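[1] Give the three-dimensional model of this entry:
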Amino acid sequence: MNTPLVSLTNAGKSYQQLDALKSVTMHLNQGEVMGLFGHNGAGKTTMMKLILGVISPSQGNVKVMGMAPDSKEAWHCRSKVGYLPENVSFYEQLTGLEVLTYFAKLKGFAKGHAQKHAMALLEQVGITHAMKRPVKTYSKGMRQRLGLAQAFIGEPKLLLLDEPTVGLDPIATGDFYQTVDQLKSTGSSVILCSHVLPGVEQHIDRAMILSTGQLLAMGTLAELRQQAALPVAIKPSGLNGSVSNDSQLSQFLTAKCPDTLWVPEQEKLNVLKQLLSLEGLSDLQVETANLEQVYQHFLSKHEPAGSVTKEKK
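    The predicted structure is shown next:
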């Protein structure tokens, strides 16, 4: 069995009276993309800092590439880790190319190779046209692209991305996810932290949902749907009331949505077969619960609506 690239075992972090992260256990395998979700104060940034070795756990242990990331022995692994913080900040007077070349040198690239690598990354994120302009002239979206380029230096084995699509337009967001897919295909592992859930689900292998420092749920979207027991929405067209007159099918209708059947996952095939046998059926729309609905389900079970705490940074 392959050793996980990242493992947390009952890992927690406390600041005086505040438990920023409470006894979390998780494993990230090579070539896996993990989505990390939760509101502000859920513990996402704390977890990323533990994995980076910027802070040490108050309890339990953290291993990255087989060693504690906060240990002296882990220094040579750090060049294989890419990180994009939530709030990107650069030296304003330097050009984009100078910033990226500087970071490439910090990661061990020789002078000439560092600039060549920086130029390739700037092209990859689509800001070659601005590479000789000072960063202070960059828009928010351009700064975010520069931040992504910085995280991609050296084709990292582990990539930690905190709100990576903030400030990106839809085309740039699509390009970003394409890059994540490419990195995954070359064996890189990614932890992707995002508030923007639509569009994320087809790019992640598993999801973690945190709230107030606690792990609420973890698994593939199919596993989380099963745990949440959220119904499948089936909307038939052209039946002119024959569904409401059928005793077996009408049990899945609600007064709020009289034209949609809300069907448990295990009943889905039987209901579809029944609908297909009815005369007049002209169309069928089937929608399983998406990531956002699954996320809201676990969150609403854990805490009252509107309760948001502030995360210790």
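[2] C-alpha from now on. contacts and neighbour counts both.
    Will do.
[3] The spatially most central residue of the chain sits in which helix or strand?
    Within the chain, one residue has its C-alpha closest to the average C-alpha position: by CA atoms, centre = their mean, that is Gly35, at 2.9 Å. If you go by DSSP states H and E, Gly35 is part of strand 33-37.
[4] Need the contact partners of that strand.
    Applying CA atoms under 8 Å, 6 or more residues apart in numbering, the external contacts of strand 33-37 come out as 28, 44, 184, 189-195, 203-210, 295.
[5] structure for this one too, so we can compare:
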Amino acid sequence: MTPVVHVDRVVKRFGAVEAVRTVSFDLMGGETIALVGHNGAGKTTLMKLIIGLIRPTSGQLRLLGEDPAAGQFAGRKRLGYLPENVSFNAALTGRETLAFYARLKRESAATVGPLLERVGLEQAADRRVGTYSKGMRQRLGLAQALLGSPRVLLLDEPTTGLDPALRQSFYDIVEDLRRGGSCVLLSSHALTELEERAGRVIIMNRGLKVADGSVQDLRGIAELPTRIRLRTREQGIEAAQQWFAGTPCHAINGHTLEISVAQDRKIEVLRRASSVGAPVVDIDVAPPNLDDLYAHFLQDREGASC
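    Coordinates of the predicted model:
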């Protein structure tokens, strides 16, 4: 299968600053990819390279088989982009704004109304954008990015300013696009949100790609322990500690015991916790989450560079 985005040993320098350092990856249709990293890690620079707003210093980059910096309209028409900070003409209405971008993309004006409804702006469509809240402007930016049912959708901090209900609606839209074969690249600091919704994670640090794979793949590479919390019967914390004697554990409060175990010992501990006579009334298993993995790979890279 041909990748929709091909990045091969791409370097981008701004004077003495190397913002992207020999990065390579392929993005496929039907994928939702989380691009994560600290501020200055190179995420936004990578997005601008993919869009064609800037050219790589060296290396090769292809968007839908074309050089994005060459400016061919066919490729850009099939691309959607939502920047981190959206800005629109405050004097125009939401409907006028979206109609303007539809004309730029040579899309029918008939698509404007349904898109505004899809992002929850149908009631505010004829209000001036200058009266919109930050969340409403963010939704208008998302509608703009969705024009033309893009095959590649790049979203930089897309849920900033959205309330929980609208965040869920946003991710429903993203999932619909992925199922339809689109590639969605999400850059965000909201790692908890991304963990549940991205099939793949690319972690950037100081311009380098330090990890790339599914959350499960990264857990296997990192080999971080799984946390198992056991709620004991009332006044049963000492009995639980004796029951798990020989296994590193510590009491969190008067009735909860936490055990950190390697992946290959998780089943053994769970069997012991659920066996007859165990002083346990509830079990909570927490594998390493994306926050844990992110911190691990950044620390691992920092250690390697010392």
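[6] Could you report the distance from the residue nearest to the centre of structure 1 to Val135 of structure 1?
    Per CA to CA, to the nearest Å, Gly35 of structure 1 is found 30 Å from Val135 of structure 1.
[7] What residues does the equivalent of Ala68 of structure 1 over in structure 2 make contact with?
    The alignment partner of Ala68 of structure 1 in structure 2, by TM-score structural alignment, is Asp67. Residues near Asp67 of structure 2 by CA under 8 Å, 6+ apart: 52, 61.
[8] And the helices in the stretch 51-200 of structure 1, which stretches?
    Ranges of helices within the stretch 51-200 of structure 1 are 96-106, 111-124, 140-151, 170-185, based on DSSP state H, counting those that start in this stretch.
[9] Which of the residues in the first one are classified as buried?
    Using 16 or more other CA atoms under 10 Å as the burial criterion, the residues of helix 96-106 of structure 1 that qualify are 96-105.
[10] Name the nearest of those relative to Leu18 of structure 1.
    Within the buried residues of helix 96-106 of structure 1, proximity to Leu18 of structure 1 (CA to CA) peaks at Phe103, which comes in at 34.3 Å.
[11] Excluding chain neighbours, what is closest to whichever residue in structure 2 pairs up with Glu155 of structure 1?
    The alignment partner of Glu155 of structure 1 in structure 2, by TM-score structural alignment, is Ser149. In this structure, Ser149 of structure 2 finds its nearest non-sequential neighbour in Arg78, 7.3 Å apart by CA to CA, 6 or more residues apart in numbering.
[12] so who does the one you found touch?
    When contacts are taken as CA under 8 Å, 6+ apart, Arg78 of structure 2 is in contact with 148-152.
[13] hmm, try it at 7 Å
    By CA atoms under 7 Å, 6 or more residues apart in numbering, the residues touching Arg78 of structure 2 are 148, 150-152.
[14] By neighbours, which of these wins?
    Val152 (33 neighbours; other CA atoms under 10 Å).
[15] Am I right that that one is in contact with Gly181?
    No: counting by CA atoms under 7 Å, Val152 of structure 2 does not reach Gly181; the two are 9.3 Å apart.
[16] Pull out the buried positions in stretch 231-245 of structure 2.
    Buried residues in stretch 231-245 of structure 2, counted by 16+ other CA under 10 Å: 231-233, 236-237, 240-241, 243-244.
[17] try stretch 285-305 of structure 1
    Result for stretch 285-305 of structure 1 [16+ other CA under 10 Å]: buried residues 288-289, 291, 294-295, 297-299.
[18] Need the max-distance pair from those residues.
    Thr288 and Leu299 (18.5 Å).
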